[in-house]
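[1] sequence plus the predicted model coming up.
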Amino acid sequence: MRKRELFPTNWCLFIIGPVLLELVGAFRLQPLVRRQGASSLLRRRETGREPLSLLRGAQGEGEDPQFRVGHGYDIHRLAPGLTLTIGGIDIPYEKGTEAHSDGDVVFHSLCDAIFGALSLPDIGQQFPDTDPRWKGAASCVFMEEAFRQMDERGYRIGNADVTLILERPKVKDFKPKMVDRICELLRAPHSRVNVKARTHEKVDSVGESRALECHVVVVLEKKP
């Protein structure tokens, strides 16, 4: 007579099966882990920096990031008999910007880029055109407020890249003065601020000299 098995085969498989699967899975993952570790070490040696995944892990929840990036944009119509102010500089021209304030597209874009980087309401919410206080206001007031909010949160300008788009007037000779004014208001060294200008190749309202527009990208960095 056949002896009864102490532990039937099917019960043994039921008990040790999951354990075997985990062991096999861990064994198969070992080369991948080694490859990832070697890759991270190689990147660290090549760049002198920790991989981004490690940097993210080192930053605790709720902590302010070391860097913040913001984008700003503005556009205004041009009309005869008005003052044209760009980057804090009054530029002689037959047309000026139609706006509630002075219509400085560079300063407005810079403010919005800073507010965006700080996750704050945009310039239209902070200085609404329904408020008579801002009627005809110089945009340097907005820049000073943008700097104050940036400074209070412990940030400074890491880099500011301005792209001004207009067909006329030509602003090549005015760009250094614009950079000077921006650096003055944002307490930034000249090496961190750039102003570029280009045409719109006679396309749409900007290309037909009926408007001008501006894009700005800023990087804010934590103050030491």
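    Structure received. Numbers count the residues shown, from 1 in each chain.
[2] from here on, just use CA atoms for contacts and neighbour counts.
    Noted.
[3] roughly how far does Leu20 sit from Cys214?
    Going from Leu20 to Cys214 by CA to CA, to the nearest Å gives 63 Å.
[4] more neighbours, those two?
    Neighbour totals were compared for Leu20 and Cys214, and Cys214 leads with 24 against 12 (other CA atoms under 10 Å).
[5] ok, how many other residues are close to the nearest residue to the more buried one once chain neighbours are set aside?
    Once flanking residues are discounted, Cys214 sits nearest to Leu164: 4.5 Å by CA to CA, 6 or more residues apart in numbering. Neighbourhood size, Leu164 [other CA under 10 Å]: 24.
[6] helix/strand/coil for Leu164?
    Secondary structure, DSSP: H, G, I helix; E, B strand; the rest coil: Leu164 is strand.
[7] my read: it touches Val195, true?
    Yes: counting by CA atoms under 8 Å, Val195 is a contact partner of Leu164 at 7.4 Å.
[8] of all residues in the protein, which one is nearest the centre?
    Centroid-nearest residue in the chain: Val69, 2.1 Å away (criterion: CA atoms, centre = their mean).
[9] residues contacting that one?
    Residues near Val69 by CA atoms under 8 Å, 6 or more residues apart in numbering: Ala113, Gly116, Ala117, Val217, Val218, Val219, Leu220.
[10] any chance of those residues in CSV with distance to Ala138 and neighbour count as columns?
    Output for the contacts of Val69, formatted as CSV (distance: CA to CA, whole Å; neighbours: other CA atoms under 10 Å):
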residue, distance to Ala138, neighbour count
Ala113, 18, 28
Gly116, 21, 19
Ala117, 23, 20
Val217, 22, 20
Val218, 22, 25
Val219, 25, 20
Leu220, 24, 23
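[11] among the residues you listed, which are in strands?
    Among these, DSSP state E puts Val217, Val218, Val219, Leu220 in strands.
[12] another structure for you, compare them:
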Amino acid sequence: MSQFRIGLGYDIHRFAEGRKLILGGVEIPHDKGLDGHSDADCLTHALADAVLGALGLPDIGHFFPNTDPRCEGMDSQDILRKAVEEAHSRGFRVGNCDIALIAEEPKIAPHLDAMKRALAASMQIETTEVGLKATTNEKIGDLGRSMGIAAHAVVMLEKA
């Protein structure tokens, strides 16, 4: 078995009225949140899927189906912690991760450090092992028209 495993994750959620906006485990002030069964934190979902993918496991929908009432409103940091537990149970730890968040609104830069701290804590790693950046979609497509937010994540697992 390889000393290292790499996983890729992607998630997207559309905006919805009357919901809190949670990204990377941090509540971001905004007039809309993201639509979803859990807290709809697409950044954390992409990262959890990257961890599970590196292990060759199914995505978060397998472990936390949107048909399960127990998952309604769930904190996505719990989803990420479960993915990391799966890695630990197989003899791996998160080495580092890199995440790109795509959002026209709201401004994400003021929240990046808090998000890195929350994600690092959930993965039991240092904040220096979390790469996180935000970009826009240059007003192209549905993301560019501020219809939602998407995230891409890559993670490297290493033998513990």
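    Received the coordinates, thanks. Everything numeric here is computed off the predicted structure, so don't read it as measured data.
[13] counterpart of the residue nearest to Cys214 of the first structure in the second structure?
    Aligning on TM-score structural alignment places Leu164 of the first structure opposite Leu101 in the second structure.
[14] hmm, that match is touching Lys133, no?
    Yes: at 6.3 Å, Leu101 of the second structure and Lys133 qualify as touching, with contact defined as CA under 8 Å.
[15] report how many residues lie close to the nearest residue to Thr127 of the second structure once chain neighbours are set aside.
    Leaving out its chain neighbours, the residue that sits closest to Thr127 of the second structure by CA to CA, 6+ apart is Ala120, at 5.3 Å. Other residues near Ala120 of the second structure come to 20 when the count uses other CA under 10 Å.
[16] which residues does Ala120 of the second structure contact?
    Glu126, Thr127, Glu129, Val130.
[17] show me the strands in the first structure, by range?
    Using DSSP E, the strands of the first structure run over 67-80, 85-86, 89-90, 95-97, 155-165, 193-198, 211-222.
[18] mind listing what's buried along the fourth one?
    Buried residues in strand 95-97 of the first structure, defined by neighbour count with 16 or more other CA atoms under 10 Å: Lys95, Gly96, Thr97.
[19] about what we covered before: contacts only, for the residue nearest to Cys214 of the first structure.
    Each residue near Leu164 of the first structure by CA under 8 Å, 6+ apart is listed here: Val106, Val195, Lys196, Ala197, Arg198, Leu212, Glu213, Cys214, His215.
[20] so which bit of the first structure is stretch 135-155 of the second structure matched to?
    The aligned range for stretch 135-155 of the second structure in the first structure is 198-218, by TM-score structural alignment.
[21] find the nearest non-adjacent residue to the aligned partner of Ala188 of the first structure in the second structure, please.
    Under the alignment (TM-score structural alignment), Ala188 of the first structure maps onto Ile125 of the second structure. Distance criterion CA to CA, 6+ apart; nearest residue to Ile125 of the second structure, sequence neighbours excluded, is Val94 at 7.1 Å.
[22] so that neighbour sits against Val130, correct?
    No: in this structure Val94 of the second structure lies outside contact range of Val130 using CA under 8 Å: 10.0 Å.
[23] more crowded one of these two?
    Just comparing Val94 of the second structure and Val130: by other CA under 10 Å the higher neighbour count belongs to Val94, 24 against 21.
[24] quick check: the gap between the more buried one and Ile6 of the second structure.
    Taking CA to CA, one finds Val94 of the second structure at 10 Å from Ile6 of the second structure.
[25] got the buried residues for the helix ranked longest in the first structure?
    The residue-count maximum for a helix in the first structure (DSSP state H) belongs to helix 9-47. Neighbour counts over helix 9-47 of the first structure (16+ other CA under 10 Å) mark Ser40 as buried.
[26] output the residue interval of the second structure matched by it.
    So helix 9-47 of the first structure sits over no part of the second structure, by TM-score structural alignment.
[27] check which helices and strands that helix sits against.
    Contacting helix 9-47 of the first structure under the criterion 3 or more CA pairs under 8 Å, 6 or more residues apart in numbering; DSSP states H and E is no other helix or strand.
[28] and it, how far from the chain's centre?
    Relative to its chain's centre, helix 9-47 of the first structure lies at 39 Å (CA atoms, centre = their mean, to the nearest Å).
[29] how near is the residue nearest to Cys214 of the first structure to Pro80 of the first structure?
    With distances taken as CA to CA, Leu164 of the first structure is found 20 Å from Pro80 of the first structure.
[30] again with Ile15 of the first structure
    From Ile15 of the first structure across to Pro80 of the first structure, the span is 87 Å (CA to CA).
[31] how close does the residue nearest to the centre of the first structure get to Arg156 of the first structure?
    In this structure, Val69 of the first structure and Arg156 of the first structure are 12 Å apart, going by CA to CA.
[32] cool, and Val162 of the first structure?
    Note on Val162 of the first structure: its distance to Arg156 of the first structure, by CA to CA, is 17 Å.
[33] much appreciated, bye for now.
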